[in-house]
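S.K.: Build me a structure from this.
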Amino acid sequence: MSGTPAAGGGLSRLPYLLTRALYYYRRDGLAVLARQTILFLGLRLPARLVGYDAWRFFYDRLTRSDRRAIRRDIAGLTHRPLMSLVVPPAGETPSCPDRTIRSLQDQLYPHWELLIAGSRPEGMAPDLDDSRIRFLPAAKTRDAVSSRQALLEAAAGEFVAVLDPGDTLSPQALYRVAREADRAPDAGVIYSDEDRIDDAGRHRDPWFKGDWDPDLFLSQNFLGRLCAVRRSLILAAGGLRPGFGGSADHDLLLRVTETLPPDQIRHIPAVLCHRTGGPTFNRAAGPVSKSEAEAARRLILDHLARRSITAEVVPVAASPGRFRLRRPLSDPAPLVSAIIPTRDRVDLLRPCVDGLLDGTDYAPLEIIVIDNGSTDQETLAYLREVERRGVRVLRDDGPFNYAALNNGAVGVARGSILAFLNNDIKVIHRDWLREMVAEACRPEIGAVGAKLYFPNDTLQHAGVVIGLGGVAGHLHLAEPRDSRGYFEDVLLARSVSCVTAACLVMRREPFEAVGGFDEDRLPVAFNDVDLCLKIRERGLRILWTPFAELYHYESASRGSDMAPDKIERFRRDYRIMCEKWGPTLASDPCYSPNRTQDGCGGGLAFPPRAHRPWRAGKRESGKRRT
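M.R.: From the prediction side, this is the model:
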């Protein structure tokens, strides 16, 4: 668990602390050593030391030794592909700013070419004259998409990436792409993190991305910049298509990626491109023209047609210009068994069960309530009442074991779809279960989680991040209900590593295949995390959808795991998870190693956990906290 190690240890820890201090000093210098010392002592850092400028200063600079190591690594690559960078015209100005060219000339990887739409400018600075730069005069009759396509066709490189005029690359950018291609020779698409840079050279809005996520990519082109694609795949896909305007890149990348297995779409967790324009998803969405919205919708419709997928494409109300899928249910719809453990607290149970009986548009639905030793007469009377309405009530008076209660109910449930619900869940919209079941029926999806709110309309669940707070934690916890999250991640369906079993829907088959919940070692805490990790081990994805919304009065009936009488059990479960999953808990493929694992997450990681490949396999962060 996170905490300040200075609280104990005494003089016995002094040799270790001195060794760590020497490590930070030798690796990063006195400034980083000072910062780490302040953090170790638990002192509050000044704002200038916790923002993105500070993060870049400490972790995004290349030292002279770094540059030497990168050059040695480049010399050792088994294959050094030519990289083609293309800069299309920006409106009526067919030119490429000097800073874009200089950033290419500063690349540590020398095997590149730059294709610029437009004629060579008169009076071009002599130091910008480079044989690797080609100017392609653009015909005045060409539209923007045709001009971009002409550049792609003229490119000679094995990989092609598009830059907008004014964009710049980190000096390590093309080396990182080449090294990833060397590491994964079958890679077809390689993309990186990015940020924005203004005219004064100030950096902001870092976009630290997760690994490849086909569901998120349907709604959002998160590949962005830098994104290098094999030229052969671009040509095989037919290149850019007219009629898609600003969505033309998204359309092309969708046609490319849908032909590739996931392991051929590679993510480099490093800011390699600094954009002059680009996404502003952390702010309120601005107006989107009708033609832009229609193009975004049409590229999804075309994708569905190519893949023979039946679904309705509907707008995302909270994000104008974005769309998502509403998948149909089979006919007849599968039987869902909703399983709800409970003990007393009829004030919580009644809204939960009534919401299923009267507030949920789904059939056929089997409701199973597991009564774990209720003694309250009002609760017992309510259970008799709902039994008369068809609810199955199972009685188990043994000690509370959440995992065993649910496993036992699955054993008698009749449904092919299982919906695990806490008794403190309250339905908001009638279509929530239909939405989750439609996603859970997909063969590649192992489990589906919902968007949950506390009673005060703040976020309780928007996906679970592995390693957050130690073992796992909820991202965006207690943010406002209308929060846009991090680059709209709370507005769009996306892959996550885990979801809470407070509201979890899945097919019976994968549940039984992984042995259900671990009732022997994890009777109360972390059994949902463990279940999701077992499902992922079988190659299935965990999906979180914001289009199924419910209230969750978290742990209202049994109390918090942090209560004095339960903390020892929680610590035991914590240790079991660390022993069972070990290194898996150190990194979450859906959550960037450049984002913090402290608290509720989302902030910058000081230090990042991202790997610097030229440093002989060493990582930025050392061992994971336990």
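S.K.: Please make it C-alpha for all contacts and neighbour counts, starting now.
M.R.: Noted.
S.K.: What strand or helix carries Ala305?
M.R.: Assigned by DSSP states H and E, Ala305 belongs to helix 290-307.
S.K.: burial measure for the closest residue to His429 other than its chain neighbours, as a count.
M.R.: Computed as CA to CA, 6 or more residues apart in numbering, the closest residue to His429 that is not its neighbour in sequence is Glu549, at 6.8 Å. When neighbours are counted by other CA atoms under 10 Å, Glu549 registers 22.
S.K.: my read: Glu549 touches Gly449, true?
M.R.: No. Using CA atoms under 8 Å, Glu549 is not in contact with Gly449, being 9.9 Å away.
S.K.: just the helices in the stretch 251-400 of the chain please.
M.R.: For the stretch 251-400 of the chain, applying DSSP state H, counting those that start in this stretch gives helices covering 290-307, 346-358, 377-388.
S.K.: tilt between the second one and helix 377-388?
M.R.: Following axes from the mean of the first three to the mean of the last three CA atoms, to 10 degrees, one obtains 10 degrees for the angle between helix 346-358 and helix 377-388.
S.K.: what's helix 346-358 packed up against?
M.R.: helix 377-388, strand 425-427 (3 or more CA pairs under 8 Å, 6 or more residues apart in numbering; DSSP states H and E).
S.K.: looking at these, which is closest to His250?
M.R.: Checking the helices and strands packed on helix 346-358 against His250 by CA to CA gives strand 425-427 as the closest, at 35.7 Å.
S.K.: Now do that closest one: which elements does it pack against?
M.R.: So strand 425-427, by 3+ CA pairs under 8 Å, 6+ apart, packs with helix 346-358, strand 541-552.
S.K.: Other residues contacting that strand?
M.R.: 348, 351-352, 355-356, 359-360, 502-503, 549-553 (CA atoms under 8 Å, 6 or more residues apart in numbering).
S.K.: Measure how the next helix-or-strand element following that strand sits relative to helix 346-358, angle-wise.
M.R.: Downstream of strand 425-427, the first helix or strand assigned by DSSP H and E is helix 432-440. Taking the same axes, to 10 degrees, one finds helix 432-440 and helix 346-358 inclined to each other by 70 degrees.
S.K.: The structure of the following sequence is requested for comparison with the preceding one:
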Amino acid sequence: MNIIEVQLPGGEPVVVEWNPKYPLTAKWDRRLREAAGKDEAAVAFTWDDAFLRRTRGLRLDPFRLAWPRPHPLLLAQVDCRGRCAIAKSVLQGLHQEGRIASATDTAGALRILADRMPDRIRQVPEILRLTWAEGSPAYRRTGAAPTPSRTATRISVVINYRDRPDLMQECIRGLMRQALRSELEVLLIDNQSTAESVAAVRAACKSLKGRASVRHFTYAEPFNKSAQDNLGAREASGEVIVFLNNDAEMLDVGCLQTISDWALEPDALAAGPRVLGDGDRLVSNGVFIRRAVGGATPLIRENEAKPLQETIRLSAGVSFCCAAVAKATFERIGPFDEQVFKSQYNDADFWLRGLRLGFSNIYVGSVSCRHEPGQSEARTKEKTAALLVRFCERHVDLADYADIDLDVVKLKAIPEFAERGPRWLMQGARLWRKGRARLVDARRLGVSLVRGVAPST
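M.R.: From the prediction side, this is the model:
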């Protein structure tokens, strides 16, 4: 790790711990000085990452990893050396206080500043750190996962179902493997299942005898997940309510207890685990919100990007295929919308109402559940798009929460890096992209000539 001091226009030097394994974009020191010149109050600067992802065949495309806004919870779990610059006087002061191990511990200082004075941390979008791949060690959690400050004493799990007792058996199997320090209550909401299916579900629940109290309810109206979840929430006796899809299976033995405990943290809205699909495909690594570009609709979506998936951090939302909410918090936010968002976006509507009141969602990447979307409900692109429009019309302030969690965006061009190795690799990627484009043009030209028409330009 190299220690570099950069003299800023105001005379105050900043310190960068630079890792040669993860080079910075060309002229990064100039960009840092320019950013400091525009904001003399800033005492810390951060920037995003770039990596290459194979998209089709051997093609490598560049992507930007937009980091979440600095928060102590996440910064305590990752090594941010090389993606921040801290004022030298601040480092010396924190070192004298005994808050950081050395006067060059930029990562430790950033964590403290994110708690003490987050308004004096500035993002420098013109600088990028090259981490090479989204599976880079730079995104792994360092050390043990943080633990919540409270333990839930009674947990109520709400599960909706219509037929498919096979799915319910897997769901219950996940509950059976849980190691709990809490009392457990399971509330099953049947929605127009056949008598045979109800009997099969009741038989499967017998395995929970002695481990949980099981209560059965019937919702006889057409499918309305919001109404069914609200019914379960009203009847729940636990201090924490866990909304669990009947096609979701908790994998880690501590999944249920861990997310329930995190749901009791001060100002916690909902807590949810990492979600894996078939073949351990990453389905949900938190939720990101992307601002509208060029008149398009803002985007809110579960994050399928790999970086930071093992961490515990704030997120714009968590997947409600498996999510814990303190009952007191649920009652304060209010029930799910049974009229407009009967299923899709009912959780997102709940998140936004909570975020607006100052609550925070917590993504708990230290535990996992399995859920393959689309097994329990049929969806169409047209219906989903229409609901997103209505959602954005209701939540016009959606973009205000766009930097709570990470986002991965494709770059239009491959950045220039100062070091020779990255320059060679990037040049190779550029040549590959250019050569592939020429090959496609040649194929189009050949097809056009065979057909006897002029090629398009």
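S.K.: Put one on top of the other, what's the TM-score?
M.R.: For this chain pair, the superposition-based TM-score is 0.73 by TM-score structural alignment, normalised by the length of structure 2; 388 aligned residues with a CA RMSD of 3.7 Å.
S.K.: so the helix holding Ala305 of structure 1 aligns onto which residues of structure 2?
M.R.: Under TM-score structural alignment, helix 290-307 of structure 1 corresponds to no residues of structure 2.
S.K.: Quick check: buried residues in that helix?
M.R.: For helix 290-307 of structure 1, burial by neighbour count (16 or more other CA atoms under 10 Å) applies to 292-301, 303-304.
S.K.: what's the answer for stretch 52-66 of structure 1, then?
M.R.: Buried-residue list, stretch 52-66 of structure 1, by 16+ other CA under 10 Å: 52, 55, 58-59.
S.K.: With stretch 433-440 of structure 1 instead?
M.R.: For stretch 433-440 of structure 1, by 16+ other CA under 10 Å, it's 433-440.
S.K.: In structure 2, what range does that stretch match?
M.R.: Counting by TM-score structural alignment, stretch 433-440 of structure 1 corresponds to residues 256-263.
S.K.: about what we covered before: farthest-apart pair in the buried residues of helix 290-307 of structure 1, please.
M.R.: Comparing every pair within the buried residues of helix 290-307 of structure 1 by CA to CA identifies Glu292 and Leu304 as the most remote, at 19.0 Å.
S.K.: quick one: the strands in the stretch 101-250 of structure 2?
M.R.: Per DSSP state E, counting those that start in this stretch, the stretch 101-250 of structure 2 carries strands over the ranges 121-132, 154-161, 183-190, 213-218, 240-244, 248-250.
S.K.: want to throw those strands into TSV with mean neighbour count and distance to Ala145 of structure 2?
M.R.: Shown next, in TSV, are the strands of the stretch 101-250 of structure 2 (neighbours: other CA atoms under 10 Å; distance: least, CA to CA, whole Å):
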stretch	mean neighbour count	distance to Ala145 of structure 2
strand 121-132	20	23
strand 154-161	26	22
strand 183-190	21	24
strand 213-218	15	31
strand 240-244	26	21
strand 248-250	26	18
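S.K.: between these, which gets nearest to Phe288 of structure 2?
M.R.: Among the strands of the stretch 101-250 of structure 2, strand 121-132 sits nearest to Phe288 of structure 2 (CA to CA), with 18.2 Å.
S.K.: picking that back up, got the helices and strands packed on helix 346-358 of structure 1 as JSON lines, with distance to Ser103 of structure 1 columns?
M.R.: JSON lines is the format used below for those (distance: least, CA to CA, whole Å):
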{"stretch": "helix 377-388", "distance to Ser103 of structure 1": "69"}
{"stretch": "strand 425-427", "distance to Ser103 of structure 1": "53"}
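S.K.: out of the ones you listed, which comes closest to Gly408 of structure 1?
M.R.: Closest of those to Gly408 of structure 1 is helix 377-388, at 18.8 Å (criterion: CA to CA).
S.K.: what helices or strands is that closest one leaning on?
M.R.: Secondary elements touching helix 377-388 of structure 1 (3+ CA pairs under 8 Å, 6+ apart): helix 346-358.
S.K.: could you check the distance from Val408 of structure 2 over to Leu52 of structure 2?
M.R.: 11 Å (CA to CA, to the nearest Å).
S.K.: I meant to write Val201 of structure 2 there.
M.R.: Relative to Leu52 of structure 2, and taking CA to CA, Val201 of structure 2 is found at 47 Å.
S.K.: Nearest to the spatial middle of structure 1, which residue is it?
M.R.: Cys590 (3.6 Å; CA atoms, centre = their mean).
S.K.: Quick check: the aligned residue for that residue in structure 2?
M.R.: Using TM-score structural alignment, Cys590 of structure 1 sits opposite Ile404 in structure 2.
S.K.: so that match touches Ile300, yeah?
M.R.: No. Look at Ile404 of structure 2 against Ile300 with CA under 8 Å: they stay out of range, at 11.9 Å.
S.K.: Now for the two: what residues contact both?
M.R.: Residues touching both Ile404 of structure 2 and Ile300 (CA under 8 Å, 6+ apart): Phe288.
S.K.: part of a helix, is Thr37 of structure 1?
M.R.: Yes. Counting by DSSP: H, G, I helix; E, B strand; the rest coil, Thr37 of structure 1 is located in a helix.
S.K.: Can you show me the helices along the stretch 251-400 of structure 2?
M.R.: Using DSSP H, counting those that start in this stretch, helices in the stretch 251-400 of structure 2 cover 255-262, 327-333, 346-356, 381-394.
S.K.: Now for Val408 and Leu52 of structure 2: what residues contact both?
M.R.: Phe63.
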